[in-house]
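Student: Using only what follows, build the 3D model:
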Amino acid sequence: MSENGQTDASRDIRLSSTIDRLPQNTRLKRLVDAVTNDSFNDWYDERLFTENILEGRPYFNGASPIPATEKHSPSKLLQCHRKVRYYGQNTPQEGDSPQGLFWIGNEFEEEIIVPFLQDTVTTDSTYVRNSLWIDTQVPTRSGDEVRVKGVTDPAIVDSNGHPILVTEIKTTSSLEYLDGPKPHHKAQLHAYMHALDSEYDRSIQDGLLVYGSRDMLDVQAFHVPFDDRFWRESVVEWMAQQTQFRENGELPPAEPVFEWECGTCPFKRRCGEHDGKYQDEGFTGLLPAVTSYRKQQLVEYFDAYPDAKLTPALADEYPELATEHGVYDWECSTCRGTFPHDQVDAGENSSPPLCEDCASNGELSELFVPRAEQQVVGTELGEPSER
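Tutor: Take a look at the predicted model:
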């Protein structure tokens, strides 16, 4: 319900009536122009937001709790330490969201693989569980412990619901060059096996990694026996290093584990892997000249850091967020003056605007916005008891 008592539905009716009275060419253009990537993403974000509420999981609508230093998610193992730290600290993500890939992966798992396992793989005494919770402590070489917590993909279980074989389901663009399990997927499956082996009174030493092609709807499966050396020397060591970065409050080095990570990373601008304008930026703050933040990403960022503000570059694009959270002022390094964003004509080029006060005195001085690390962002979220 709006402030003047009009419902969204009544506004939509009035808008539809207005469009119906437009000339046909104008009406057609408006209809065509309404179908854009931005409008689709906004619609899909709103749909997920509503679905989470209706399904009883409103805690998904917002920033994720910052994990404890020793806690690790199976899906993040053996990847770029810096990228994982950015994710964990709710660093604002740049560019398009990978929700499409997540949706395809979930649909493939739930609508294809689970029924396939139920109809073809199970017997009269075995069943398919959609997932199993895992939460276990793992000793490291130093004597400290790390913690693996998450949820598995489908598992074959007995009549008591105890696991016999755990799976990891992944979709990929093509199976053509796939000759074995990818290391980070193998690590994820090892985390499941280790945790289930610890939590159930039976030995869980075998996993199944199933890849599905998004092109041909083919599958390729790999039997993955538990490899204790790989687990201790690669996976547990990676978790110990990530924990150390967290405990020291460090920004890890920009050392991607796989070649594809930088190309798909939502933090590549602040990391320095995009155009070189920014380099080794910290965990918080919006990059002043970047306009590729999507609305839902900003909403989640403000949920994590309530005292943060928009940059002037984003204020016109998201006026409702600007009203709610405020906008950083422009500053002049010469006269030290500050200027509200709506009183400065930034122009449409990428160059910073000039300080009019300095220009009136015959000086050319560019205005700037506080760098990401200088922006005040407030207190980080803590970790809840369960999620």
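Student: Could you use CA atoms for every contact and neighbour count after this?
Tutor: Will do.
Student: Hmm, residue 296 is touching residue 45, no?
Tutor: Yes: assessed by C-alpha atoms under 8 Å, residue 296 is found in contact with residue 45 at 6.8 Å.
Student: Same question for whichever helix or strand residue 246 is part of: list its buried residues.
Tutor: Here residue 246 sits within helix 237-247, counting by DSSP states H and E. Across helix 237-247, burial judged by 16 or more other C-alpha atoms under 10 Å covers 237, 238, 239, 240, 242, 243, 245, 246.
Student: now stretch 298-318
Tutor: Buried-residue list, stretch 298-318, by 16+ other C-alpha under 10 Å: 298-306, 308-315.
Student: Name the SS class of residue 143, please.
Tutor: Of the three states, residue 143 takes coil under DSSP: H, G, I helix; E, B strand; the rest coil.
Student: Give me the distance between it and residue 137.
Tutor: 12 Å (C-alpha to C-alpha, to the nearest Å).
Student: ok, and for stretch 128-139, which residues are buried?
Tutor: 128, 129, 132, 134, 135, 136, 137, 138.
Student: Among the buried residues of stretch 298-318, which ones are in strands?
Tutor: Among the buried residues of stretch 298-318, none falls in strands (DSSP state E).
Student: what about residue 96, helix or strand, and which?
Tutor: Element membership for residue 96, per DSSP H and E: none, as it lies in no helix or strand.
Student: contacting residues for it?
Tutor: Contacts for residue 96 (C-alpha atoms under 8 Å, 6 or more residues apart in numbering) come out as 266, 292, 294.
Student: For residue 245, see how far away residue 159 is.
Tutor: Taking C-alpha to C-alpha, one finds residue 159 at 43 Å from residue 245.
Student: longest single strand anywhere in the chain?
Tutor: The longest strand of the chain (DSSP E) is strand 163-172.
Student: Which elements pack onto that one?
Tutor: Applying 3 or more C-alpha pairs under 8 Å, 6 or more residues apart in numbering; DSSP states H and E, one finds that strand 163-172 makes contact with helix 99-107, strand 155-157, helix 183-199, strand 206-213.
Student: helices or strands up against the longest one?
Tutor: The contact analysis (3+ C-alpha pairs under 8 Å, 6+ apart) places helix 183-199 against strand 133-139, strand 163-172, strand 206-213.
Student: One more, so I can put them side by side:
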Amino acid sequence: MPSEDTNTEREAESLVSDTSLTDLVATISETKFSEWYDERQIEQNILDGKPYFNGPSQAKPPGKHSPSQLLQCHRKATYTRQNAPREGTSPDGIFWIGSTFEEEIIVPYLQDVVPDGLYVQNSLWIDSTVTVGDSEIRVRGSTDPAIVTADGTPILVTEIKTTTNVERMSAPKPHHKAQLHAYLHALDEDYAHDITNGVLLYGSRETLDLEVFNVAFDVEFWERVVSWMAKQTDYEENSELPPASPERDWECSYCSFKHRCGEADTPYQDINIDGLLPVFDGYDRDALEEYLDAHADADARLTPTLAHVYPELATEYGAYDWSCPRCGETYAWDAVDWDCDTSDPPFCPECANNGELLTLSGPDPDTQLKPESGE
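Tutor: Predicted coordinates for the structure are as follows:
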């Protein structure tokens, strides 16, 4: 009679012989991981009672502001708030690291060090208004962990950020300070006792070293933040693309909208919030799907350039045609032979037959969405 070990070996051999190594490797891929992680996030949002996070982001009304977007470049804020298609790699990985750092390291740390009689609450919801002239500006969002009493009354609010290096930090970043001020302003209005101090805590993503700043509410600084919100509201109420106004010189290099804005080495400048750049392939798959889903009612599709990069998305969402700016001829995205080199777009076959070499393009961003959609 065969031993149990012999049977186990035979079962393992059978599994190996029945499993294609190619198929096995194919299950461990970037696409499969993305699908797995997306589904996992959907389930978590439902579990947390926040199923609304599973749909595409909604454009923000002009008079409503999120603390995390304050005191930044006005143009970048408009692109972000109005869901312009994001360029480059999605920052979701950084957000995940920040969330994990907060939940698994900082919250347990705070729970261990707060004095007896005080507790750590994961977050506090704020919803406040600020009067500017005859208008009211609304600020809504949730804080990072707060130190509270047994009945939930806040004593100290924190804002937790991760960064590459904390060694050279001598002061909190202004837009993070603005975020914390929004929380302090709202909470001070909601509770009978003064709430005038918060903590900005930075953690290194590489070493877990900390840099902590005590931030006292500064009326003059808050007035600067309110002025920024009022100006941002005016731009959006008037459907005006704001000027590019980075708070720091290096911001444009890392901005997710630098090509659209005109701060990159592509032939685009001052593009408004809607539409994809015609001959540009610098959108990742997640950003594209989010954009296409958010503008589904406006019949958003891929540019022919992006259809070549993501043919499976072209099958799902459709793609615009190539068009020639000279002769007006149009061609289906896959009807023209092209090697996907954006520095060398395909030539128009009709013009080439007439001895002219003119390149094709996709539709301009401002003509891509149906106007009757309300976009």
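Student: can you map out the strands along the second structure?
Tutor: 64-65, 119-121, 125-132, 135-142, 146-148, 154-163, 197-204, 210-216, 322-323, 330-331.
Student: which one of those strands lies closest to residue 6 of the second structure?
Tutor: For residue 6 of the second structure, the closest of the strands of the second structure is strand 197-204, at 51.3 Å, according to C-alpha to C-alpha.
Student: mean per-residue distance, the closest one to the first structure?
Tutor: By mean C-alpha distance after the TM-score superposition for the first structure, the fitted strand 197-204 of the second structure averages 1.2 Å away from its aligned residues in the first structure.
Student: What residues in the first structure pair up with that strand?
Tutor: Mapped onto the first structure using TM-score structural alignment, strand 197-204 of the second structure spans residues 206-213.
Student: Contacts for the matching stretch, please.
Tutor: 108, 165-175, 181, 185-186, 189-190, 193, 218-226.
Student: PyMOL command to pick out the buried ones of these?
Tutor: This is the PyMOL syntax for the buried subset of the contacts of stretch 206-213 of the first structure, where burial follows 16+ other C-alpha under 10 Å:
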select buried, resi 108+165+166+167+168+169+170+171+174+175+181+185+186+189+190+193+219+224+226
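Student: Residue 90 of the second structure -> the first structure?
Tutor: Checking TM-score structural alignment: residue 90 of the second structure goes with residue 97.
Student: Neighbours of its match, how many?
Tutor: Neighbourhood size, residue 97 of the first structure [other C-alpha atoms under 10 Å]: 15.
Student: which residue packs closest to residue 130 of the second structure, ignoring adjacent ones?
Tutor: Nearest residue to residue 130 of the second structure, sequence neighbours excluded (C-alpha to C-alpha, 6 or more residues apart in numbering): residue 137, at 5.1 Å.
Student: Next, count neighbours for the aligned residue in the first structure for the one you found.
Tutor: When the first structure is aligned by TM-score structural alignment, residue 137 of the second structure is paired with residue 146. Using other C-alpha under 10 Å, the number of residues around residue 146 of the first structure comes to 21.
Student: Now do the contacts for residue 146 of the first structure.
Tutor: Here residue 146 of the first structure is in contact with 70, 71, 72, 137, 138, 139, 140, 239, 240, 243 (C-alpha under 8 Å, 6+ apart).
Student: could you redo the last one with a cut-off of 6 Å?
Tutor: 70, 137, 138 (C-alpha atoms under 6 Å, 6 or more residues apart in numbering).
Student: what lines up against residue 225 of the first structure once you look at the second structure?
Tutor: Residue 225 of the first structure maps onto residue 216 in the second structure, by TM-score structural alignment.
Student: how deep is the nearest residue to residue 266 of the second structure once chain neighbours are set aside tucked in, by neighbour count?
Tutor: Distances taken as C-alpha to C-alpha, 6+ apart put residue 259 closest to residue 266 of the second structure, at 6.3 Å, once the chain neighbours are dropped. Neighbours of residue 259 of the second structure under the rule other C-alpha under 10 Å: 23.
Student: What lines up with residue 259 of the second structure in the first structure?
Tutor: Matched across to the first structure, residue 259 of the second structure falls on residue 269, judged by TM-score structural alignment.
Student: circling back: next one: the match of residue 225 of the first structure from residue 139 of the second structure, what distance?
Tutor: 20 Å.
Student: returning to that earlier point: what span of the second structure is the longest strand of the first structure aligned with?
Tutor: Residue span in the second structure matched to strand 163-172 of the first structure, by TM-score structural alignment: 154-163.
Student: Quick check: that stretch compared with the first structure, mean distance?
Tutor: Overall, stretch 154-163 of the second structure averages 0.9 Å from its counterpart (mean C-alpha distance after the TM-score superposition for the first structure).
Student: What lines up with residue 118 of the first structure in the second structure?
Tutor: In the second structure, residue 118 of the first structure lands on residue 111 (TM-score structural alignment).
Student: From residue 195 of the second structure, how far out is its match?
Tutor: Relative to residue 195 of the second structure, and taking C-alpha to C-alpha, residue 111 of the second structure is found at 20 Å.
Student: Just want to know which of these two has more residues nearby.
Tutor: More neighbours surround residue 195 than the other of residue 111 of the second structure and residue 195, with 21 against 15 (other C-alpha under 10 Å).
Student: Relative to residue 113 of the second structure, how far out is the more buried one?
Tutor: The gap separating residue 195 of the second structure from residue 113 of the second structure is 20 Å, by C-alpha to C-alpha.
Student: Could you do residue 203 of the second structure as well?
Tutor: As judged by C-alpha to C-alpha, residue 203 of the second structure and residue 113 of the second structure stand 17 Å apart.
Student: So these two - more neighbours on which side?
Tutor: Taking other C-alpha under 10 Å, residue 203 of the second structure and residue 113 do not tie; residue 203 has more neighbours (22 against 10).
Student: how many neighbours does residue 81 of the second structure have?
Tutor: Neighbours of residue 81 of the second structure using other C-alpha under 10 Å come to 21.
Student: still on that earlier bit, tell me the one of the contacts of residue 146 of the first structure nearest residue 323 of the first structure?
Tutor: residue 70 (38.2 Å).
Student: The closest one and residue 139 of the first structure: what is the separation?
Tutor: Taking C-alpha to C-alpha, one finds residue 70 of the first structure at 11 Å from residue 139 of the first structure.
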